[in-house]
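1. Predicted model and sequence follow; I will ask about them next.
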Amino acid sequence: MHLPGGISLRVERRALVVGVLLTVLAFALAVLLTGTGDFQIAPWDVVQTLLGNGTPANDFIVNDLRLPRVLVALLVGAALGMAGAVFQSVSRNPLGSPDLLGFGYGSVVGALVVIILFKGDATAVAAGALVGGLLAGAAVYLLAYKQGIQGYRLVLVGIGASAVLIAVIQYLITKAQMIEATRAMVWLTGSLAGRDWAQVWPLLGVCAVLFPLVLGQGRALRMMEMGDDAAYALGVRVERTRLLLMLAAILLTTAASAAAGPISFVALAAPQLARRLTRSPGGNLLTAALMGAVLLMVSDWASQWAFGADQLPVGVVTGLVGGVYLLWLLVTERKAGRI
């Protein structure tokens, strides 16, 4: 594709088609999810309400009660999908995911410290999750660094960090009073219930800054998948680029956890599903983000449709589906001789 000024842009047709279809599917799911609940609203009425032509009752239900939850689901899924794509490309390993590398558990520890030890409010919990995730990310990066970052070393260090952080989580819960322990367990499940505009705007700001930053490094990330030496030869500043991308992915992961709690396996599954659909090498960053948004909204809709609104947190659904996916991925990788 040739743009004005002599600039050329390489677009893979299959990836473009998949991206457009996922965008349409995400919009359709957002409309369907906005109309789902104890008071059902038809999709056409949802669209009319979003355009400012709805009844006062529909306007209150859609814009004040349900739209923030849907937007949080979309943004959290997209953030986790893109973060997972970055980690899997950097580690050159399909198991390279925030779920397994300890960053998500770092956010959990940070949030639980605020809940159990300081009895903080929702804003303080979100800040604790952000700080905990960043500290865990810094620790994993430093422990895995040895004349650069090697993929399997990063995964192994991340798994070890996850085990330590899980032990810390269990210790904190056992030391908590009943009220704090109950609040901690509710947060630990990962839920979109009760989300409002206070969660939407900070998450939207993080995504608005970091998505273009990560996408701008997509070409360098694709070169790094060929190996550090090849990337150096092609002019990529490998360590600087890797550190920048990992920092952005950690921020996306922790921001998602701060908004909705720990949502498992979306970051693991979305990039692999996107790659299989596009049949394209590289991170498939934008497609992975769209796939993550679709996966989380489908999970939220399924939980409400099957169990009623807010009876089953979306984190439980993604955990069930993701566990099956992880087993399939491990079997596939073993058959391919990669693990």
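-> Cool, the structure landed. Numbering: from 1, shown residues only.
2. drop to CA atoms for contacts and neighbour counts, all remaining ones
-> OK.
3. Gln311: neighbour count?
-> 11 (other Cα atoms under 10 Å).
4. With Ala198 instead?
-> Ala198 has 11 nearby residues by other Cα under 10 Å.
5. again with Thr241
-> Neighbours of Thr241 (other Cα under 10 Å): 17.
6. what helix or strand does it sit in?
-> helix 238-260 (DSSP states H and E).
7. Going by neighbour count, list what's buried in the helix or strand hosting Ala270.
-> Using DSSP H and E, Ala270 sits within helix 266-278. Across helix 266-278, burial judged by 16 or more other Cα atoms under 10 Å covers 266-272, 274-275, 278.
8. Kindly report the same for stretch 19-28.
-> For stretch 19-28, by 16+ other Cα under 10 Å, it's 19, 22-23, 25-26.
9. want to try CSV for these, with distance to Ala122 as columns?
-> Formatted as CSV, the buried residues of stretch 19-28 follow (distance: Cα to Cα, whole Å):
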residue, distance to Ala122
Gly19, 35
Leu22, 32
Thr23, 31
Leu25, 32
Ala26, 28
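10. hold the first one in mind and look at this next one:
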Amino acid sequence: MTNTNVNIVRAGFYKRRIRYIAVTVVLTVFTAILCSAMLYLGNTRYSPEVILRVLLGEQVKGAAFAIGTIRLPRMLAGLLAGMAFGMAGNTFQTMLRNPLASPDIIGVSSGSGVAAVFCILVLKVSGNIVSISAVIAGLSVAFLIYALSRGGSFSGGRLILIGIGMQAMLNAVISFLLLRANQYDVPAALRWLSGSLNGMKMEDIPALFIVVLLFGCLLVFFGRQLKILELGEQSAVTLGLRTDRTRLLLVLCAVFLIAYATAVTGPIAFVAFLAGPIAGRMAGAGNSNTIPAGLTGAVLVLLADIIGQYAFDIRFPVGIITGILGAPYLIYLLIRMNRTGGAA
């Protein structure tokens, strides 16, 4: 390779790197603006000075309750859950090389949903028991889908088809539980199923923060291996990657993120599905999109919650707004894949 070719390759690398950093910075700033807006907006609006005093621990009359007890937990839950959904969705889509391979499309979120609804309606419990049950169920469904999709060798297309079938079955189980439940318990389950940040408490945040920090950092660490898997099974093996072990670790991290976030906020529709493709379009190729996808997921959740709370006469849960945004994209993607013979 001549020096000229080397310089061209190096220039292309730096150009992609600068674009990646710029997109990440812009998404970070936009996320910070939305977080500030969630702390500011409400029936009573406080000055930035008062908000800062409350965040620093000062007990300002009226503001301490409104900001510290209601708005701050809601904002943190939206931020962390959005990042979890975004990173998990991007991991599945990149690993399986298919934009349809989102946890809320292939049944992982529905697995957590069945466990949570069963706890709410049948066992009549809440809190940590619901979270633990949702994580266990999400992991169990993910590994069942993974095991069924292996056959003689791993197939991403087979995994997606099995996951879609599993999702249909699990959604039927949820419908059965709702029909058999006491009518007075159903509204609580429906609010959870719609995906909502209402009623968030500071007690819900520390565990969610630890899960997002731990497994999010692991996904960032495995970003290079994830990009190698995107090249395909044969290419990854040729490059010396232990594909089965790497894929298992990535699935484990992504499922923990999606299952715990789902347990806290409910299955916020289409965030995991939308975040990765949007981040990929903005950040471009050549870099791991884990961080931009996480930030995009946070932006989607926070923005959708603000729209749902303040753009209409009636307040809508965040999952309703993200569902309205995601459904047209899903239809567009299916039409596009049909026209191109299955290529996204």
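-> All right, it came through fine. Quantities reported herein were computed from a predicted structural model and do not represent experimental measurements.
11. follow-up on the earlier one: quick check, nearest of the buried residues of stretch 19-28 of the first structure to Leu245 of the first structure?
-> Gly19 (22.0 Å; Cα to Cα).
12. What's the match for that closest one in the second structure?
-> Taking TM-score structural alignment, the alignment pairs Gly19 of the first structure with Thr24 from the second structure.
13. Now that that match has come up, it's in contact with Ile291, right?
-> Yes. Judged on Cα atoms under 8 Å, Thr24 of the second structure makes contact with Ile291 at a distance of 7.4 Å.
14. Please name the nearest non-neighbouring residue to the spatially most central residue of the first structure.
-> In the first structure, the C-alpha nearest the mean C-alpha coordinate belongs to Leu80, at 1.2 Å (Cα atoms, centre = their mean). Of all residues not flanking Leu80 of the first structure in the chain, Ala267 sits nearest, at 4.7 Å (Cα to Cα, 6 or more residues apart in numbering).
15. What lines up with the one you found in the second structure?
-> Using TM-score structural alignment, Ala267 of the first structure lines up with Ala272 in the second structure.
16. again with Gly292 of the first structure
-> With TM-score structural alignment defining the correspondence, Gly292 of the first structure maps onto Gly297 in the second structure.
17. any idea which helix or strand carries its match?
-> Counting by DSSP H and E, Gly297 of the second structure is found in helix 290-310.
18. packing partners for that helix?
-> helix 3-40, helix 72-96, helix 205-221, helix 271-283, helix 318-339 (3 or more Cα pairs under 8 Å, 6 or more residues apart in numbering; DSSP states H and E).
19. quick one: that helix to helix 205-221, angle?
-> Going by axes from the mean of the first three to the mean of the last three Cα atoms, to 10 degrees, helix 290-310 of the second structure is angled at 140 degrees with respect to helix 205-221.
20. Now do the buried residues in helix 290-310 of the second structure.
-> 290-309.
21. Also stretch 48-66 of the first structure?
-> 49-50, 54, 58-59, 61-63, 65-66.
22. could those be laid out in a markdown table, adding distance to Val109 of the first structure and secondary structure?
-> Below are the buried residues of stretch 48-66 of the first structure laid out as a markdown table (distance: Cα to Cα, whole Å; DSSP: H, G, I helix; E, B strand; the rest coil):
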| residue | distance to Val109 of the first structure | secondary structure |
| --- | --- | --- |
| Thr49 | 40 | helix |
| Leu50 | 38 | helix |
| Gly54 | 43 | coil |
| Asn58 | 39 | helix |
| Asp59 | 38 | helix |
| Ile61 | 34 | helix |
| Val62 | 34 | helix |
| Asn63 | 33 | helix |
| Leu65 | 30 | helix |
| Arg66 | 29 | helix |
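23. Among those, which one lies nearest to Gly106 of the first structure?
-> Nearest to Gly106 of the first structure among the buried residues of stretch 48-66 of the first structure is Arg66, at 29.5 Å by Cα to Cα.
24. Am I right that the closest one is in contact with Thr34?
-> Yes. Counting by Cα under 8 Å, Arg66 of the first structure does reach Thr34; the two are 5.5 Å apart.
25. So for the aligned partner of Asp59 of the first structure in the second structure, what's the nearest residue that isn't a sequence neighbour?
-> Under the alignment (TM-score structural alignment), Asp59 of the first structure pairs with Ala64 in the second structure. Nearest non-adjacent residue to Ala64 of the second structure, counting by Cα to Cα, 6+ apart: Val54, 5.7 Å away.
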